[in-house]
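Engineer: What would the 3D arrangement of this be:
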Amino acid sequence: MTHGISFPARPDGRRSTTEVGREVVAAALRAVDPAGALGVEQETAWRSGYVVHFRRLVEAGLATPEAWVRIARDGLDAVHQRMVVADDGDGRDTAAADRPLASLLDAAPTRVLHTEEVRGEGAAATELVVPYRGRELRGDALRDQLADWVVRGVMEPSAAEAVAEVAAHPGWLRAEGHTVVVLGAGAEMGPLAPLLRWGATVAAVDLPREAVWERVRATATRAAGRLLVPVDDAGVTGADLLAEVPEVATWVEGLDGRLVVGNYLYADGATHVRVTVAADVLGARLVRNRPDTALAFLATPTDVFAVPRAAVEASTDAYVERGRTAKVVGRPLRWVSRGRLLHRAYPPAADPGIGDSLVPVQGPNYALAKRIQRWRATTALADGGLVSFHVAPSTRTRSVLKNRALAAAFAGAHRFGVEVFEPATANTLMAALLVRDLARPPAPRAHPWQDEAAAAVHGGLWRAAYEPRSALGLAAVLGYGSARG
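Structural biologist: The predicted model follows:
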């Protein structure tokens, strides 16, 4: 049975994620790249062949800023036209029970959520401290580590500069005057814990699961911030965003401060698309009713991005200067694999380059969910809104490590110049970038791809010697033993 936001039902009652994914990508491309749209429509193996089409979405948008924004708008329109609100209360799971997604923009709540406030008992941080490999980095130690990450190509120089700017302005840490709405309060990559340590106001949204809320409340009590929690008349904490967009929207609209709505939700498979769409509808409703609402997103590094010329040059240098052993081993591997293994990441003259780090094992639903977030960031920025969007590093979260192939690849990634972060390090760095964007909003750049690439913490994927997918299998083989341990 299906509840809440979902994929449309066929006449036989089945809900096809493949049909919707293919239709959305084709619709996004159609106006700008008709040939690309036709290629999507004729793709017969979507679950394995989607990778090339998601790359095409980036390539087609590079022609002009207008093309990039048009792809984003058309993609979002296609999502909102196809996704539905399923109502299977009477046991039906058919198209007759589906309602348009747009109905949620004005729907009234069926239950009222009140605000429980948890005040932290700790002292607010007076400086930026980043936990890293058993150390607490601050001051000169933090600046030295930022410089090291830049030298090793783990983050773009603009990311190090932005984090250093926060360290130089510790007053920004409190995000004064803002209420940061964390969708997915229990997520390991979310900013809830660092923001509360810094004394910020955080409104938490997550499923009504007692274990999650016990952990969130305990985090808030130990910290120094102000946690706002949704609770109904029966004392139930939390909400299911898939089925309760009106309830969450009504609650959030009543909160004080400038709203910052951050999507840190994750779910397996098709549910990831569904919760992403739920967050998107919520954001659209809040922006309409409170136009100064800001949006925040973390992009996965395992996607396709346009990357700056400096990253292309660094990757090219790394490829040319790789060691003798790598060259000796690489040649037969490329020959045996017909060029699929250990090849260059970019043509040497590319400007910008296409950093293709899509991991096929993550699947088309994951790719679509993350692309919807990128499209919303693009359109919101084009419409003059405040958007905090940053590429976050690959991180050893529970949701990632339960996938054995990814866990093994992460364990072997360092062999190819890629650093995989611990959650506490990653979420602190990304929270620092968020408060910096709130304190000093970045001006839109000449082309939207540059907005996506700014202050990226990609872990080294953009600047490594090899195209990431061409090294992924070997990284997994090399890391398999340590991943098992």
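Engineer: contacts and neighbour counts: CA atoms only from here.
Structural biologist: Will do.
Engineer: The residue nearest to Ala455 when sequence neighbours are not counted: what secondary structure?
Structural biologist: Leaving aside its sequence neighbours, Ala455 sits nearest to Ala159 (Cα to Cα, 6 or more residues apart in numbering; 3.6 Å). Three-state call for Ala159 (DSSP: H, G, I helix; E, B strand; the rest coil): helix.
Engineer: And this one, please, so the two structures can be compared:
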Amino acid sequence: MSSSGVNFPKDGEQRPTTAVNQGAFAKCVETASPQLAQEVRSVKNWRSGYAAHVLKQVELACKSEENALSIAQDGLAFMHKTMVFERDGAEVSVTDAMAGGNKKFMDSKIFHTGVVKGTGILPKGNGLQVPYKGGVLSGAPLVSQIETWVRRGVIELSTGQALINVVQNESWSDLTDQTVVLVGAGSAMGPFPLLMAMGCNVVALDLPRKGIWDRLISIAKDSPGTITFPMSRASTKESEFAELAGCDLLAQTPEIRNWLLDVRPGERLLVGAYAYLDGPLFVRVSVAMDAIIESLMTLRKGPKIAIAYLCTPTDAHVSSAAAHAQASNEARKAPMWQKLYGAIAGMACPKRRLASNSRKPVVADDGTEYFVTDATVVEQGPNYILAKRLQHWRAVFARSQGHLVSTNIAPATATASVVSNKLFALAYEGQPYFTPIEVFEGPTSNAVMAALLVNDLRNPLSVANPDRKLRNPMELFSENSFHGGAWRCAYKYNAIGLPSIAAGLVGKYGLKYYLVLYNAVQTIGWSVILAKVVEAVIRGGFAGLASSWVSAGPLVVTMHYVMLLEILHSVLGLVRSNPVTAAIQVYSRLQVCIILKYSGNNPALLTGVMLLAWSITEAIRHAYLASNLLQLPSYLLKWCRYSFFFVLYPMGVSGELGSLAASWQDVQEWPLDRNSFDTWLINCAKTIIGVSGNSMFLLYAIYAPGLAFLYTHMISQRGKALGGGASAKKSKTA
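Structural biologist: Got it, this is the predicted structure:
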């Protein structure tokens, strides 16, 4: 990338970035709050102090529409007037370089146009397809997954509705009538392949590198779309296109603008700013993209241009009351290990505490409450956030001028460049332990973000449409956010970095294999129990089933003691299950086992029925969990896991109640002074029976709602796991 073109202004022989960065944050708020502007300028260490002012800027914008617009306009003006365009040793401001009256640059037309029309056929009736966890979702299964994301808090309700709109309106995905300029067409997070597959007319801008253009042109040829691109000289030989294609966004900014003023005349352009570079280069690239967009807004003839951005989840955004409420709830039910880490880290280093993700709402001048989620990650640095602020400012201002603006928040994505950093890779492994965060693979993120762009283009009710009235321009960022759970996590995104790395380390190298071992032991143990019960039945029929406790009982008791670990797993958050539910299930069954262990009056046939139900249920459940952990999913195991309970649960409960009913007289005679866990369990049963007047009434009263709860819970889980339920019905009737 050239050092000429768009750049930071010189200070002696250097081009420092801090003065511009800090100056932009001060200048943008000066009209709305001179006091805050002075506070920004007084920060001594901007590298570590900038993040607080990202949040304050957003909160100030929420106070009124006037604040939001003045911040956007003043920030843009400062950056365009302060950043410079350097060529041949001479520097002018970006504003002057891109001015319509600057004939030196306006008359500079160095690009020729290349066009490749694809030979692919636009698929009919397939609609939106989203790659996800090794498969491709579409239709009813995709709607079901979208609803799951909404229910868990991975995405907002508006996001889910936008995606379902695209699923249910298949014609929306025919983009043969749309022209989209992709600045940074080869970007890993860009929508180029998906837009081409939808038949879009893509105007592609990227660096003049043959490898990039070989790939882009190859994709275009096989698609039903058309690609248009700048070339350094005219040629009709397709074999030369990749060598001649491309442009330098920084050094050729005015010439790129000039070419775009004339390309595909009369059509509305949607300009998508997807180019990304690290550090100060990202600011330079963002200013160059914005300079082109601003010029096209004022100088291009024909329909008003539309604009598209991908927002990062690691920023401060106006969110929603629902997101705030879930974040508060997640904090209350956070796993014990997270609470312990937060307490210890807070004492050792207050800056590393697990800060709450729930902030008090900002009360606007008109009394409206706005919730702001601060997910800014300090380590990203002030240059990254300034580049993203520039896009936010342009989005707010452009929409106020009647331009359609699509600016949706993309999730954390495990792209190759990100996971090549081992610490980032471990953090991404560990983040899902902070419910409801989910990290996505690149193809999934590409597909869902392209779908949200389609919704913004096609849906007149989308927040992108400038005709839709907003209470405050900052609400543009509160809808259609695919934040991946960052808004609804218990803790600030910036705070979970180190614990995520630790969780990722344990999860990748220890926890997974521990859980595999645990489930394998349980699978083997319960399979042995099942074999003993079956052997007893084969040898003695019903009489054999009645006597099966004699041979299988000791192992059944042992397996239930091992199952006490499941309560610990839930409390520590090692698995996603309710600790209370786990404790009730394990306790109730272990109590039955201990009573049978010491009772001289074993209830024969019902106990055998109970053992048969338990052993089949647990062998299947643990085999299913182990196979999933090893990423060896089995549909047969899944179906058995979520279908056999219809018969096995009533069998198990009948056996448990029958066993207790036949043994309760023995319970009354047991002494209270045995110093063991077994005795404690027996005394608990004795107390329950005593409270109910030496009858089984209270035990029956406890079991009845418990069975109903488990039944309805498993039916709901079955619908989600096997693709049934309400979501599928909705899709069929849509």
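Engineer: re the thing from before, I figured the residue nearest to Ala455 of structure 1 hits Glu452, correct?
Structural biologist: No. Using Cα atoms under 8 Å as the test, Ala159 of structure 1 is too far from Glu452 to be in contact (11.9 Å).
Engineer: Pick out whichever of these two has more residues nearby.
Structural biologist: Ala159 (25 against 21; other Cα atoms under 10 Å).
Engineer: show me the contacts for the more buried one.
Structural biologist: Shown in contact with Ala159 of structure 1 (Cα atoms under 8 Å, 6 or more residues apart in numbering): 433, 454-457.
Engineer: Quick check: the aligned residue for it in structure 2?
Structural biologist: Taking TM-score structural alignment, Ala159 of structure 1 has Thr159 as its aligned residue in structure 2.
Engineer: how near is that match to Asp315 of structure 2?
Structural biologist: To Asp315 of structure 2, Thr159 of structure 2 is 18 Å away according to Cα to Cα, to the nearest Å.
Engineer: repeat for Ala704 of structure 2
Structural biologist: Ala704 of structure 2 is 49 Å from Asp315 of structure 2, where distance means Cα to Cα.
Engineer: Tell me which of the two has more neighbours.
Structural biologist: Set Ala704 of structure 2 next to Asp315 and count neighbours by other Cα under 10 Å: Asp315 wins out with 23 against 11.
Engineer: show me what contacts the closest residue to that one other than its chain neighbours?
Structural biologist: Of all residues not flanking Asp315 of structure 2 in the chain, Thr376 sits nearest, at 4.2 Å (Cα to Cα, 6+ apart). When contacts are counted by Cα under 8 Å, 6+ apart, Thr376 of structure 2 touches 51, 54, 314-316, 493-494.
Engineer: Can you tell me how far Thr376 of structure 2 is from Lys56 of structure 2?
Structural biologist: 12 Å.
Engineer: One more: Arg87 of structure 2?
Structural biologist: Look at Arg87 of structure 2 and Lys56 of structure 2: by Cα to Cα, they are 37 Å apart.
Engineer: what do you get for Glu475 of structure 2?
Structural biologist: On the measure of Cα to Cα, Glu475 of structure 2 and Lys56 of structure 2 end up 16 Å apart.
Engineer: hang on, the earlier thing: so whichever residue in structure 1 pairs up with the residue nearest to Asp315 of structure 2, which state does it fall into?
Structural biologist: Mapped onto structure 1 by TM-score structural alignment, Thr376 of structure 2 lines up with Leu358. With three-state DSSP as the basis, Leu358 of structure 1 sits in coil.
Engineer: separation between Leu358 of structure 1 and Ala168 of structure 1?
Structural biologist: Counting by Cα to Cα, the gap from Leu358 of structure 1 to Ala168 of structure 1 is 35 Å.
Engineer: go on, Ala203 of structure 1?
Structural biologist: Applying Cα to Cα, the value for Ala203 of structure 1 to Ala168 of structure 1 is 27 Å.
Engineer: what do you get for Ile5 of structure 1?
Structural biologist: 43 Å.
Engineer: Report the contact partners of the spatially most central residue of structure 2.
Structural biologist: Most central in structure 2 under Cα atoms, centre = their mean is Gly484, positioned 1.6 Å from the mean C-alpha point. Neighbouring residues of Gly484 of structure 2 by Cα under 8 Å, 6+ apart: 153-155, 313, 410-412, 436-440.
Engineer: Quick check: it is in a helix.
Structural biologist: No. Going by three-state DSSP, the assignment for Gly484 of structure 2 is coil, not a helix.
Engineer: Show me what it aligns to in structure 1.
Structural biologist: That one, Gly484 of structure 2, aligns with Gly459 by TM-score structural alignment.
Engineer: How about its match, nearest residue that isn't a chain neighbour?
Structural biologist: Residue nearest to Gly459 of structure 1 in three dimensions, not counting chain neighbours: Val154, with 4.2 Å by Cα to Cα, 6+ apart.
Engineer: What's the separation between the one you found and Pro208 of structure 1?
Structural biologist: According to Cα to Cα, Val154 of structure 1 and Pro208 of structure 1 sit 37 Å apart.
Engineer: Which of the two has more residues huddled nearby?
Structural biologist: For Val154 of structure 1 versus Pro208, neighbours defined as other Cα under 10 Å are more numerous around Val154 (25 against 15).
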